[in-house]
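Chemist: Sequence first, then the predicted structure, then my questions.
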Amino acid sequence: MTVPPGLPDPTPSPGLPSRVTIVEVGARDGLQNEKTPITTADKVRFVHALADAGLPVVEVTSFVNPRWVPQLADAAELFPAIEQRPGVRYPVLVPNERGLDGALAAGVQEISVFASATETFAQRNLASTLDDQFAMFAPVVGRARTAGLRVRGYLSMCFGDPWEGRVARSQVVAAAARLIELGCQQISLGDTIGVGTAGQVRALIGDLVAAGIGVDRLAVHFHDTYGQALANTLAALQAGVTVVDASAGGLGGCPYAKSATGNLATEDLVWMLDGLGIAHGVDLGALVRASTWMAGLLGRPSPSAVVRALTPPPD
């Protein structure tokens, strides 16, 4: 596989950032809902390949109860086995204080917590109410910050909820503000079921900024259920966001929201950024090879359009 020379043609567009940080979530969010077991050794190889492709942030796993997410039951063994590359950050997701204990014991330096912007998803995903989830996260974030860890807050269902329908922007802003108050240094806005559109993205970011949450504190996390992930990402970039979550090969889904399909494919994002002349530091060819290898382990082709375009069909 070789990337066609000169393609895409970098054509900068006014009003866009000069550089974007890609948060690669394939090894955690991408694999968490997969039924095909992936060995710890193969997960280590996958994380190494993603880091070697130039991705600056590679989310490794989640220290979650294995009964909830069996695919990630090996977190305590996986994280210490990673040979960390210089300049690469390796965050993990923790759902509660017990998860934080495991992460600290494994030597983690960066964590994320996963909150909901809606009542129903908080109940189904966290067995909590919308309000009580913040009380649950408070000691996790506080202890992590005291230990010197960087803390990110994922905020799910920011644009639509499969049970509640449309989500009011004011509701999302209020939840994001509470995560900031707890001590989260960055908020990743999640379109968990992929129903958001570019206009919604621009409006929500505008409301967050008006509420005092600057774009430097925001990231975006789009699913591609309705094919809107790239358009929504471009809208976020136009609004000043410079951190974008993506998953190698378009892997992903949510075990608690069946309508949530794959994440924005990292390769598709890189292709768009290259076309806009936006720096990101990722070697597209190396990334495609890593995604193709993982797709082979899972026994199906990658859903990424760019991976399909750049991977020759078998003889």
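Modeler: Now that the structure is in, tell me what you want to look at. For clarity, every value in this text was computed on a predicted model and none was experimentally measured.

Chemist: going forward, measure contacts and count neighbours with C-alpha atoms only.
Modeler: Fine.

Chemist: Tell me which stretches of this protein form helices.
Modeler: 40-52, 75-81, 97-106, 119-126, 132-146, 169-182, 198-210, 229-238, 266-275, 284-298, 305-310 (DSSP state H).

Chemist: May I see these organised as TSV, with distance to residue 59 and mean neighbour count added?
Modeler: Formatted as TSV, the helices of the chain follow (distance: least, CA to CA, whole Å; neighbours: other CA atoms under 10 Å):
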stretch	distance to residue 59	mean neighbour count
helix 40-52	8	19
helix 75-81	10	18
helix 97-106	13	18
helix 119-126	20	18
helix 132-146	17	18
helix 169-182	20	18
helix 198-210	24	18
helix 229-238	19	22
helix 266-275	13	22
helix 284-298	15	20
helix 305-310	21	17
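
Chemist: Please produce TSV containing those helices, extended by distance to residue 249.
Modeler: Formatted as TSV, the helices of the chain follow (distance: least, CA to CA, whole Å):
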stretch	distance to residue 249
helix 40-52	11
helix 75-81	21
helix 97-106	27
helix 119-126	25
helix 132-146	31
helix 169-182	29
helix 198-210	23
helix 229-238	14
helix 266-275	6
helix 284-298	5
helix 305-310	7
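
Chemist: ok, now which ones touch the closest residue to residue 115 other than its chain neighbours?
Modeler: Nearest residue to residue 115, sequence neighbours excluded (CA to CA, 6 or more residues apart in numbering): residue 155, at 4.9 Å. Applying CA atoms under 8 Å, 6 or more residues apart in numbering, one finds that residue 155 lies in contact with 114, 115, 116, 117, 175, 176, 187, 188, 189, 190.

Chemist: Report how many residues lie close to the first one.
Modeler: For residue 114, the number of neighbouring residues by other CA atoms under 10 Å comes to 20.

Chemist: Name the nearest of the contacts of residue 155 relative to residue 20.
Modeler: Using CA to CA, residue 188 comes nearest to residue 20 of the contacts of residue 155, at 14.3 Å.

Chemist: Would you mind confirming that the closest one is in contact with residue 219?
Modeler: Yes: Residue 188 is within contact range of residue 219, at 4.4 Å (criterion: CA atoms under 8 Å).

Chemist: on that earlier part again, Throw the contacts of residue 155 into TSV and include distance to residue 235, thanks.
Modeler: As requested, the contacts of residue 155 are exported to TSV (distance: CA to CA, whole Å):
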residue	distance to residue 235
114	24
115	23
116	22
117	21
175	22
176	19
187	17
188	15
189	13
190	14
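
Chemist: In addition, the following structure is provided for comparison:
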Amino acid sequence: MTARRPTAIDIVEVGPRDGLQNDSRHLSTEAKVEMIAKLAGAGLRRIEAASFVNPKRVPQMADAEAVLARVVDLPGVSVSGLVLNGRGFERALAAGLREISFVAVATDTMAARNQGTTARGLVETWAGIAKRAEAEGLFRSVTIAVAFGCPFEGEVPLARVIEIARALAESGADEISLADTIGVATPLAVEERFAALSEAVPGLPMRAHFHNTRNTGYANADAALRSGVTVLDASLGGLGGCPFAPGATGNIATEDLVSMLERDRVATGVSLELLRDATLWLEGEMGRRLPAHGAHVSPWPRVLAA
């Protein structure tokens, strides 16, 4: 039995990080800063702005510090960065972040491709980072990647995901996210996995990260809300993908998610009109139309002439 939808949720905008990290078009530092400012202006209060990774592996994130120096103190916004190891954490700390995201991976093959270690090795890495982050007063968000399916190992046992979640929570976390990295989740799988997560780590806020690879991302987002999730990730324009997961495509689009939620009377605090404007601006920067629909349809409800 799933829970009713909440009356309000938080959206974490991941476009500046997940949206741009796998794209062949490299935005300038100035454009990234403008993108983040537009997102904050639209009402997004949690923005994942960069990742602290090897620039040789993910060149799109090579200017992480330069971007963060311009946006870390945006009023009313929690700007976060993705860290994958101790070195990344040191960089995040030096950049003045008050919130970090960490990715653990549910399979060894993906962990090796993404972070050069094993699933257990990532849990151990998090244990060291979590304690230091707590001492520094940082908000700690942990994501379990390929929680619904792996591009290399296929189906991922629920028991493995829950075992990892318990270990991550024991080390210290302020929220845990399950990520559908390659877009294979279904609403039933979402309900089952978040029900199990809620039972395994009772009281810990749950977050969800969906890709729309197979056009199920929005149905999965709704299923997550009905399952007790209070935070959803989304990316402006529907940009996104993982550099180390073959075939991974864009995240659910922020504007399309907000449109759906507001119609369902789930408050987001985000201006759909300003998101539309931001997407059209971003399409100009990227030189192409983006996957989201919201910027290219008439606003709703529309008042018809008598």
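Modeler: Great, that's in hand. In this text the structure is predicted, and so the values were computed from the model without any measurement.

Chemist: Fetch the TM-score of the aligned pair.
Modeler: The TM-score (TM-score structural alignment, normalised by the length of structure 2) is 0.94; 297 aligned residues with a CA RMSD of 1.4 Å.

Chemist: Show me what the residue nearest to residue 115 of structure 1 lines up with in structure 2.
Modeler: In structure 2, the residue matched to residue 155 of structure 1 (TM-score structural alignment) is residue 144.

Chemist: Could you tell me how far the residue nearest to residue 115 of structure 1 is located from residue 66 of structure 1?
Modeler: 22 Å (CA to CA, to the nearest Å).

Chemist: now do residue 240 of structure 1
Modeler: 38 Å.

Chemist: More neighbours: those two, which one.
Modeler: More crowded of residue 240 of structure 1 and residue 66, by other CA under 10 Å: residue 240, with 18 against 13.

Chemist: what does stretch 297-307 of structure 1 correspond to over in structure 2?
Modeler: The aligned range for stretch 297-307 of structure 1 is 285-295, by TM-score structural alignment.

Chemist: That stretch spans what distance, first to last residue?
Modeler: Counting by CA to CA, the terminal residues of stretch 285-295 of structure 2 are separated by 15 Å.

Chemist: contacting residues around it?
Modeler: With CA under 8 Å, 6+ apart as the test, stretch 285-295 of structure 2 has contacts from 25, 27, 31, 236-239, 250, 253, 255-256, 259, 275-277, 279-280, 283.

Chemist: which residue lines up with residue 39 of structure 2 in structure 1?
Modeler: Structural alignment (TM-score structural alignment) places residue 39 of structure 2 against residue 50 in structure 1.

Chemist: Residue 58 is in contact with its match, correct?
Modeler: Yes: with contact defined as CA under 8 Å, residue 50 of structure 1 reaches residue 58; the gap is 7.1 Å.

Chemist: Overlap of the contact sets of these two?
Modeler: Applying CA under 8 Å, 6+ apart, one finds that residue 50 of structure 1 and residue 58 are jointly contacted by residue 24.

Chemist: and residue 21 of structure 1, what does it touch?
Modeler: Going by CA under 8 Å, 6+ apart, residue 21 of structure 1 touches 56, 57, 242, 243, 244, 280.

Chemist: measure it to residue 244 of structure 1 for me?
Modeler: Residue 21 of structure 1 is 6 Å from residue 244 of structure 1, by CA to CA.

Chemist: Also residue 137 of structure 1?
Modeler: Taken as CA to CA, the span from residue 137 of structure 1 to residue 244 of structure 1 is 23 Å.

Chemist: same deal with residue 283 of structure 1?
Modeler: Residue 283 of structure 1 sits at a distance of 17 Å from residue 244 of structure 1 (criterion: CA to CA).

Chemist: Show me which of the two is the more surrounded one.
Modeler: Shown here are residue 283 of structure 1 and residue 244; by other CA under 10 Å, residue 244 has more neighbours (23 against 15).

Chemist: Which residue lies nearest to the most centrally placed residue in structure 2 in three dimensions, sequence-adjacent residues excluded?
Modeler: Nearest residue to the geometric centre of structure 2 (CA atoms, centre = their mean): residue 233, 4.1 Å. Nearest residue to residue 233 of structure 2, sequence neighbours excluded (CA to CA, 6+ apart): residue 12, at 4.7 Å.

Chemist: The one you found corresponds to which position in structure 1?
Modeler: That one, residue 12 of structure 2, aligns with residue 23 by TM-score structural alignment.

Chemist: can you check residue 188 of structure 2 too?
Modeler: Per TM-score structural alignment, residue 188 of structure 2 is aligned with residue 199.

Chemist: What residues does the nearest residue to its match once chain neighbours are set aside make contact with?
Modeler: Nearest residue to residue 199 of structure 1, sequence neighbours excluded (CA to CA, 6+ apart): residue 235, at 7.7 Å. Applying CA under 8 Å, 6+ apart to residue 235 of structure 1 gives the contacts 198, 199, 201, 202.

Chemist: Count the residues that sit near residue 82 of structure 1.
Modeler: Counted by other CA under 10 Å, the residues lying close to residue 82 of structure 1 total 16.

Chemist: Show me what it aligns to in structure 2.
Modeler: In structure 2, residue 82 of structure 1 lands on residue 71 (TM-score structural alignment).

Chemist: State the distance from its match to residue 222 of structure 2.
Modeler: 31 Å.

Chemist: do residue 284 of structure 2 as well
Modeler: For residue 284 of structure 2 relative to residue 222 of structure 2 (CA to CA), the value is 31 Å.

Chemist: was I right about residue 21 of structure 2 contacting residue 60?
Modeler: Yes: if you go by CA under 8 Å, residue 21 of structure 2 and residue 60 touch, sitting 5.4 Å apart.

Chemist: shared neighbours of these two, anything?
Modeler: By CA under 8 Å, 6+ apart, no residue touches both residue 21 of structure 2 and residue 60.

Chemist: Residue in structure 1 paired with residue 267 of structure 2?
Modeler: Under the alignment (TM-score structural alignment), residue 267 of structure 2 maps onto residue 279 of structure 1.

Chemist: how about the closest residue to its match other than its chain neighbours, what does it touch?
Modeler: Nearest residue to residue 279 of structure 1, sequence neighbours excluded (CA to CA, 6+ apart): residue 19, at 4.5 Å. Contact analysis of residue 19 of structure 1 by CA under 8 Å, 6+ apart lists 242, 278, 279, 280.
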